[in-house]
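> Pasting a predicted model and its sequence here:
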Amino acid sequence: MTRRHHPDMPSGRRRGAYRLGLRAETLAALLLRLKGWRILARRYRAGGGEIDIIARRGGTIAFVEVKARAGRDQALASITPRARRRIASAARSWCAGREDLGAAALRFDAVLVLPWRLPEHIADAFPAPPD
């Protein structure tokens, strides 16, 4: 008997990491909502990349990368230049043709989810990579 998986759900050993990532994204979204952010999208995929959370508060739209790691330095280091380019590509796709953005400030944030700590929201965690 073949077991069917959701298309986004990896099989085998990666399943635990997948679930950890989903839990971290849920905690990050909760933190952002408590801070007054409105979640516009989660797990947005386009342009060869993925954005964990897209959120808006007032005139600011944040493209948020969520990282769950054992330590803060590990979490920050895991947002590599390649990952930044992929996030920026997805952000450009999300913004394309949207007239509701107006003069919104766009930025790239991070939420670090570490064991036994509250998630840490870092505004402007990295600059927009060049096209």
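That came in fine, so what should we check first?

> Going by C-alpha atoms from here, please, whenever you check contacts or count neighbours.
Will do.

> Run through the strands of this protein in chain order.
38-46, 49-57, 60-68, 105-113, 120-126 (DSSP state E).

> With respect to burial, which of these scores highest?
Mean neighbour count (mean count of other CA atoms under 10 Å) peaks for strand 60-68 among the strands of the chain, with a mean of 24.

> Just the angle for that strand relative to strand 120-126, thanks.
Relative orientation of strand 60-68 versus strand 120-126 (axes from the mean of the first three to the mean of the last three CA atoms, to 10 degrees): 110 degrees.

> A further structure is provided below for comparison with the first:
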Amino acid sequence: MTQAAERRRRTFSYGQRAEWIALLFLLSKGYRPLAWRFSAAGGEIDLIVARGRTVAFVEVKARSAMDDALVAIGAAKRRRFARAARAWLSRHPWTAGMTWRADAVFVAPRRWPRHVEAAFELEIA
């Protein structure tokens, strides 16, 4: 395996672990999972969870330092994320009367995950 391929494999594995950590953390806060790794319209949403009348589309960011994770969601990522959220909502009309939100969970080694509700604007319209 080439060095680049090995690095991609490690990064992918690290991201998967971070998504599991984020999911367990959200479950402990009373959220229930609706989808994991939803991909559509050129975008991907790591987790889609619900609690009460709120559906949260969650971006999980894992970095070696929490501060690096906090700044890792750029404008292009937010646009792709919103496209995927619109696609998911169009397939689930039962969510029409609910509140929709773009959350983030930041994961770093030896730190508790950080859940940020409404981490960025979810441009649905």
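It's in. Everything quoted here is computed from the prediction, not taken from an experiment.

> quick revisit: output the strands of structure 1 in TSV; the columns should cover distance to residue 88 of structure 1.
Listed next are these as TSV, based on distance: least, CA to CA, whole Å:
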stretch	distance to residue 88 of structure 1
strand 38-46	10
strand 49-57	8
strand 60-68	9
strand 105-113	8
strand 120-126	10
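
> what's the closest of those strands to residue 94 of structure 1?
Closest approach to residue 94 of structure 1 among those (CA to CA): strand 38-46, 7.5 Å.

> Select, out of the strands of structure 1, the one closest to residue 93 of structure 1.
Taking these one by one with CA to CA, strand 38-46 is closest: 6.2 Å.

> In structure 2, what range does the closest one match?
Counting by TM-score structural alignment, strand 38-46 of structure 1 falls onto residues 32-40 of structure 2.

> Structure 2: which residue goes with residue 68 of structure 1?
By TM-score structural alignment, residue 68 of structure 1 lines up with residue 62.

> oh sorry, the question was meant for residue 126 of structure 1
Match for residue 126 of structure 1 (TM-score structural alignment): residue 120.

> gap between its match and residue 99 of structure 2?
Residue 120 of structure 2 is 14 Å from residue 99 of structure 2, where distance means CA to CA, to the nearest Å.

> again with residue 40 of structure 2
21 Å.

> from memory residue 88 of structure 1 sits against residue 128, does it?
Yes. The pair residue 88 of structure 1 and residue 128 qualifies as a contact (CA atoms under 8 Å) at a distance of 6.5 Å.
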